[in-house]
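> next input, structure requested:
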Amino acid sequence: MFKLGNIYYGFKLIEETEVKEIQSIARIFIHEKTGAKLLHLENDDHNKVFSIGFRTPPSDSTGVPHIIEHCVLSGSRKYITKEPFMDMVKGSLQTFLNAMTFSDKTLYPVASRNEKDFFNLMDVYLDAVFYPKIYEIPEIFMQEGWHHEIFDEEENIRYKGVVYNEMQGAYSSPERILGENIGKSLYPDTCYQYSSGGNPDIIPELSYEDFLDFHRRFYHPSNSYIYLYGNGNVEKQLKHIDENYLSNFDKAEIHSTIGIQKPFTSRNEIVDYYPISSEENDENRSYLSLNFVLGENTDPEIYLMTSILSQLLVESEAAPLKKALLDEGIGEDIFPVSSGGLQPSFGVVAKNTSPDKKAQFEKVIFETLNNLVENGIDRKLIEACINIVEYDLREASKFPTKGIVYNMISLDSWLYDGDPLVHLQFDKTLNKLKSNMDTSYFENFIKERIINNPHSSLVIIEPKKGLGEEKQRIMEGKLDEYKKSLSPEEIKELIEENNKLKEMQVADDSEEAKATIPKLSIADVEPKAQVIPQKIIKEDKLTILSHNIFTSKIAYVDFYFDISMVEEKLIPYINLLIGLLGKIDTKKRPYSQLANEIYIHTGGIDFDVTCYDQKNSDELYHPKLIVKGKAIGDNITKMMELVSELITQSKIEDKKRIKELFQQMKSRIEMTIFDAGHSVAASRVSSYFSPSKKYMERLKGLDFYWFLSDILETFDSNSEEILSNLNKVYNMVFSADNLILSFTGDEDDFSLVKANLPIVIDKLNTLDFQPIKYGFAEERLNEGILSSANVQYVSKGYNFRRLGFNYNGSMRVLSTILSRDYLHNKIRAQGGAYGAGILLDRTGHIVTFSYRDPNLDRTIQVYDKMADYIDSLNIDEEELTTYIIGTMSQLDPATTPHMKGQIATNRYISKITQEDIQKTRDEVLATKLEDIKAFIPLIDKAMKEDYLCVLGNENMIKDNEKLFNKLVQLKK
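Modelled structure (predicted):
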């Protein structure tokens, strides 16, 4: 038993309380000797979390907090390999292992179910942050941050560095540029005016000395926020942290306080630009954003109202601001934007608009808000939006490692000297907001915090052709001037520095260094694969899969509709359709009322489309449209009624509304392309040789994006045909034939779902459809996809089954070795890309990818030499065991209860049995070096098939045009 005021291994307990909302006992400690703050959340979650964070306010946009986050994980006092972080990823049972830079803090969280592993991870991170090798090895800064690269006196100097290239990729997104300018516009006198991740134009201004000074100033226990979560032995954890780390330090005065931005007396306005490629259309491609500072995050009402306002005014389908702006034709997509930090903001963005609509944009917003204040907001809309936020809190944002989410929520107040529990104890605030639904609370909040609030900004981001080339010329000019300023001796010194860096990168860690990395043994691994409970019930054409899993009383009900009867030319219409349902009128009510009904009574009804490969084949596959609903208790009946209404009574006829939704769909795809560029390229290359991946490309890949773009180009003249095709698909896909119902929850709720099934089933169409055999032929398109991105996403792949090879679990270990070692070293550490990897699956796909990669041809050469690397691979049993254990962590990821039900359902559809899962596990655990070597011909032949796709910079791809069969514009 803990007692208030007592000291436990140097930590004084200052508060203990129950947090019912997250089923935890919370304890707040202060470390007496250093002043380090520690929050412990005790509960029965065996997925334990440790995190240490620091307040790290930037004073410029060189990205120093971000570069330090990378660098401290590259060797420390106790762990002297080049990259202990990657060594732990290779051989840990971790369920979460990462580090994150925010606008005002840097966080180092880890999670594991295994206690020995948990302590190993905790120790590696503590040693990394307090005793990094950055002071002794400047090459770490050069590799992870930035450096001048040159290897020959006649060469031009280049900028190189992992963070530099990562941020080159990040700044390919106009939304990133918009976000940075919102920070500048609202908080010009605080740290939030800067890019903590680093603006690539400014990163090269960071000196090694200033980098070290930032670490000295902020990475001290007195500036730390330590977090422990789960069912671990907290006294043992406290003892370890104190005895091995904190006791070595004394209290220090750290000047890291986050400054408050004084309120404005008038609105601030900023205009900035983003690059587009020379062949892109720049008409109506601007962004307008109106933003307001709402208060301080330590206030629990402000904290929740920031999220509620986003739903209420913009995000919900019933949101009045979005509707008003779309009705006025201001932008093709309207979405909310908010900045976190000490002073949260609310903003509304119009995307794909023009600067000359600025006055109209502001006018519509204020007229709409004034109308809401004078005439009142729809109470059902308020109730629905509160419900959305409440579900998000109770489900920990649907993130599988809940403890990580709770850590971030606690820091939203704790970091600013507030109560770390205030946002975790959300019931009191939610209840207050609910009790105010019938008062003028929400209208007054909008009036005071938005309408009458001069602390606001208008940000305009415009497209600019040639901006990328202009920045490239400026950068090359700077580098040229820099080289001219160097004497021959200084150039030689610079070349020597680069050679020293290269030597460090290519050198293997010594056996002595490797021995410092903590290791698990095979005995630490559970040999038996987890069995997900699944009861299979067959009723006529219906299959019911029930998963009796604890879900905190939320019932998850998913309908899997067979869509294999849809003819090939209509495949993309399936994805168009699901983008409409729930957002258009039904025969029963308008879409605004429908949205309110859904969120008042349920946690949401969502739609998805995907394709499940049958075990061991990509030629046999099962395309499905999935309707996902969730509700609590008696609301299950209402949820079933709403599902039925959506899939049988939607009216596909309002051309104006449908065009708006298509424009929004296109906009949202564009906003994700560069963040998921590696997936885009990998999916595209897979579609060249895989029928199931070709289907997915038509359904939701680049083929779909281009189809949607074409649809919008001709919508006004072809709307009748488009609506006809949508109705045809709508009347076809919601069929009782081959329907699978997947339920996840408890037995009582399952009985309620089963009793209410006729509400949905009885209204489905009963036509007898035949599945279509699509004629997807293999085709080596080898495209270079031209974009305004500053980096590349490079992918090669093939299907090894077509080359005569069969799947084996040892391939998972091969993937770990190649991804975590060879590709990481060659493409990331030496090549400067943010990441790289390879996937091998039981259907036969072998696909490589790189992420935010400054290279192109060089990366392809790395892929082509994978077989040579495996041929020369010489590792002992201990090293191989490390790779096996790292592979096991991928077989046992953290999952939410709903995810478990989905995994079991996916396996059922793909005909993957528990025996198959166990066989793969057994093969992973039994892997020998000769098993890995046996894959040499597979890798060699797959890469020699030469199926290639690159999404990247227009000029870089054109410079390597000989590698491609065709060049394609990303945005047509």
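
> from here on, contacts and neighbour counts on C-alpha atoms
Noted.

> not counting sequence-adjacent ones, nearest residue to Asp438?
Arg379 (7.2 Å; CA to CA, 6 or more residues apart in numbering).

> who touches the host helix or strand of Leu951?
Per DSSP states H and E, Leu951 falls inside strand 948-953. Strand 948-953 is contacted from outside by 677, 680-682, 684-685, 780-797, 856, 957, 964, using CA atoms under 8 Å, 6 or more residues apart in numbering.

> next, the second sequence, to be compared with the first:
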Amino acid sequence: MTKFMSDIKIFEKGSEYNGFCVLNVFELKDYHSTAIYLRHKKTGLEVLHLVNDETENLFSFTFRTPNPEGNGAAHIMEHSVLCGSERYPLKDPFTQLSNQSVKTYLNAATYADKTVYPASSTVEADYFNLMSVYADAVFFPRLSPEIFAQEAHRLEIDGDGKTSIQGVVYNEMKGVYSSFESVAMDVPVRNLLKNSIYEEDSGGDPLKIPFLTYEEYRNFHKKWYRPENCFVFLYGNIPTEKQLDFLQKNFLTRLEEKNPDFEWTDDIRNSILKTHLEYVTPKKLETELFVKTTGPSGEENEKKSTVYVTWDLGESKDAEQNMEKIFLTGVLLNHDGSPLQKALVESELGEDTAPGMGLDGLFHTLFTVGLRGVKKNSAEKVKELVFATLNKIVENGIDKDDIDSTLMGLEISHREIERNNGPFAKSLMMAPINAWLYGNKIEDSFRLRSVLEKVRQKIQNKKGYLEELIEKFFLENKNFAVCEIIPSKKYTTERTRQENALVKELVQKTSLEAIKKENAELHAFQSKKDDTSCLPHLRPCDFIIKGKRISDSYSLKIKTLEGKDNSSVDYFESGENTNGVTYVDVGFPADVLSSDKYKYLSLFAETVCDCGWGKLDWSEAAAETALYTGGITCSVLTSETPFTKNNADFRKKHNFTARDWVVFKLKVIDEKLKEGLGLFADNINNVDFSDYKRLKDIAVETRNDFDSSVVPAGHQYAMLRSLRKTSRVSAVDEILNGLTQIFCLHELAEADPKNNSAVFNEILRQIKAGGGFIHVTAEPETIEKNKELIAGFVKSIGLCALKSPKENSLEEFVKLTELDGKKSLENSGDAGDEKIVIPSLVGFAGEAFKTIAYGQKGNAILEICCHWLSNILLWEKVRTIGGAYGAFCDIDSTTGNVLFASYRDPTPQKTADVFENCLKEAALMDFSQDETEKAVMGTYSHFVVPKTPRARGNIELLRTLYAIDDDDRENKLLELLHCTPEELKKGFNELLEFSKKIKYRVIIGPENDDLSGEKIFLPL
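This is a model prediction of the structure:
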């Protein structure tokens, strides 16, 4: 029972409260929650509240939003409802909220058959502010013609008289259709789930979006955005009655008034559910399906197809059925040594396994395996390999270790407290949402330890249980598809041709005068200044308590352990409530290497834990690791260190600050710590780089992963690239993670793996000789209980005291970032501007310049300025008016480097000029006290997002390694919360002046007239 049971007693199954009837009340001990499930008697709106001790409260509004047309109606509606409502008649209350709320999460998402609007906060008043805006948005939106033109589609004429289709969702989806992986992963779903809404793109096909009419758009909301088609999920410690009272008073009463004749009945529910199930139920295939199609690429190469084999596993009506499929997926694909995964990796039919393998949870669950980089006309061979492997598994039986390693993975996932791009509650909410969506029992939907135990007992007590599932789901199931997707330059060329033809067709149906008139009306709508006083907000004074520190405090302790040759090794302890999971980090200094070795480090980190060690080959090592641990991985770490008065003594005392690191990481449950540390030591001591085929496979897979990330994440590459000349660390970051690394990986993937092996051995030898540190994050009692075990581990890996770094200069690293021997281009006197060509229908812009560094007065004010620019001016100019999907202004608070970027941008070259214009406009503005406080609160929200135990341990480590002083953090937050309108205005003027000095601009996008000058082509 939770401590809130005194409040919950008023809710018993069958009871009523303020217009709601209680459908059920049940305990979820795994999540330390009591679930209260209710329905509003008059409107039919359903509510599920998981009541617990959590102070981070979350709500979400979910609607069934099936759309069989592929015109993006559901996706466009998701954008549009957040563009103003009855009580909040603003152009964009969503961004205003983002600017001023201390939210911990704020988003909306369109799925294939539903749309979800979640938000969370740790402050109750802020939580209800968010709920007020969101509920008003979804139930009472404006949906004006201007909003439709802005978010969906419109014709637009540029300064040269060229007509194009524009729209935020339109351009977002052009970005999706520029990514080969996005297109390829969609092919099995569309073809296997025929005659259902999954056959069409819920996000919207850019070639179909322009056919959505304004009337259809309005009708879509009228049909689906109704309380009887709404499920509200609540999570946290705010009492249920308080939340229900808020919903009734602010929204449900208004909905009753809006539809006075409506009275919810079971027949209405059944009718809605029946209609939805008709939309989502696919036609069952009578025989296997073969599909051959193309996807976007910068080259014609039929030797690099992606081949998928995908099964429709049918419905999953409860958690036990779902757990069977999850467990079976783990057994087959849990790690590189798992039987089906290993067969694919070793087959030589392709370069590496395809992205998107595993389960896809729709109304029918899909299971997908496949290969990337498959030779021409080899799709049938891939299918034969998969079936032969599955038949062999059934014939020979499943190895007990594969079962046990899957159990280990599930055990860790149950124990581990994680934030996955948002609060833990965000991932927890999807199970009951999907149960409601498809008419299944809410209480049977949760993935509980007891459900896993049922499946485990079946495996233990019924011989051949899993083998029978393989036969049922795969070998006897003819409802599957084999899909071959070929990278082709013609794909993008053909879509561009169709888009141009569509523009001509649409122009013929209107006139230039009508287009200009519509655009003028839209521009007037977008340019109108909103009165944001209707939006409630908190004030900085609410968070300043005299005599109490604002900044958080952590528990890391700096100690030493005896290492090799009796030297003192730096040992860091983070005592956290990890729920029985231990995390161990071992760091070796990368900066003892010469600069030319850095280009190898990313591939080294990908390889060193995946190529076998000691007597274990790579597959055996993977199997052992999965059997006893939650994973052994490696990554490269570099970051700036602030040089302030407060951390000067710390930096002098410790030689581990301001360094680059290669960090080996172990995750293990406490009960298996001894075995886990043994494997970890074996990996570090005896890694074997002599399996040249394995090295080649990893290099190719890593190259492919980097290549496929450019179109979805081009803004990140643009920002990294624009920073490369500002500091040594930024140049290193570009070498490790940026466009430079892509060129390096293409070189290393084609190189003789013997050469890579020799370099990797030398890197490992040098970094181990350079000394290092160990960091443990675990329950305090676990650390105390295992202190001798940890001390023994340090000696077993020969860890020694840290040595000094090499003196590698900024110039050396910058030289390594010059792409393909091309000189940096110049534009308006800004040395460092570059134009990068990629095969995409949209582009990205990035720009960087230096400002005030961390620890200096004014750094916090500039952070407020950047936050405000992102959420107000840039959003308006680049997204709302410019049609790009996203625009950002961020500050690296340590260095003071300011970063601008645009995302899925139709005109990235023009956007680069908008950045400067926004700074000029902001510098001329005067800010009221109210506007300043809102910007301060929105910025402050970044500092109050709750951290998981593992994240807290990571942050403690970073603060230690990079000398982030507690007093500096406190001073920054105080400066932020005390910001005045005068200081904010001064900050914008300082930003403008800094931008006039050296800045670095990078444009990434398609080859077209706007991308003028010498170009660098990425080898994608």
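
> work out the TM-score between the chains.
Scored against TM-score structural alignment, normalised by the length of the first structure, the superposed chains reach a TM-score of 0.94; 953 aligned residues with a CA RMSD of 2.4 Å.

> aligned partner of the residue nearest to Asp438 of the first structure in the second structure?
Arg379 of the first structure maps onto Lys400 in the second structure, with residues paired by TM-score structural alignment.

> what is the neighbour count of its match?
Residue neighbour count, defined by other CA atoms under 10 Å, stands at 10 for Lys400 of the second structure.

> likewise Glu645 of the first structure?
Glu645 of the first structure: 21 neighbours (other CA under 10 Å).

> do the same with the one 5 residues further on
Counted with other CA under 10 Å, the neighbours of Ser650 of the first structure add up to 23.

> again with Gln508 of the second structure
The local packing of Gln508 of the second structure (other CA under 10 Å) involves 10 other residues.

> secondary structure class of Ser574 of the second structure, three-state.
Following DSSP: H, G, I helix; E, B strand; the rest coil, we place Ser574 of the second structure in the strand state.

> show me what contacts it?
Tyr554, Ser555, Leu556, Lys557, His775, Val776, Thr777, Ala778, Pro780, Gly953, Glu956.

> can you pick out the most distant pair from those residues?
Pro780 and Glu956 (15.1 Å; CA to CA).

> the more surrounded of those two?
Glu956 (22 against 15).

> need the counterpart of the more buried one in the first structure.
Using TM-score structural alignment, Glu956 of the second structure lines up with Ala904 in the first structure.

> list the residues that contact the nearest residue to that match once chain neighbours are set aside.
Leaving aside its chain neighbours, Ala904 of the first structure sits nearest to Ile532 (6.5 Å; criterion: CA to CA, 6+ apart). By CA under 8 Å, 6+ apart, the contact set of Ile532 of the first structure is His547, Lys900, Gly901, Ala904.

> got these as JSON lines, with secondary structure columns?
Listed next are the contacts of Ile532 of the first structure as JSON lines, based on three-state DSSP:
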{"residue": "His547", "secondary structure": "strand"}
{"residue": "Lys900", "secondary structure": "helix"}
{"residue": "Gly901", "secondary structure": "helix"}
{"residue": "Ala904", "secondary structure": "helix"}
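
> just those residues now: which is nearest Glu317 of the first structure?
Once CA to CA is applied, the member of these that ends up nearest Glu317 of the first structure is Gly901, at 28.6 Å.

> show me where the stretch 651-800 of the first structure has strands.
Listed in chain order, the strands of the stretch 651-800 of the first structure (DSSP state E, counting those that start in this stretch) span 740-745, 783-787, 793-799.

> tell me the residues of the second structure aligned with the second one.
Across the second structure, the stretch matching strand 783-787 of the first structure (TM-score structural alignment) is residues 834-838.

> got a list of contacts for the matching stretch?
Counting by CA under 8 Å, 6+ apart, 298, 711, 824-826, 1001-1007, 1011-1018, 1020 sit against stretch 834-838 of the second structure.
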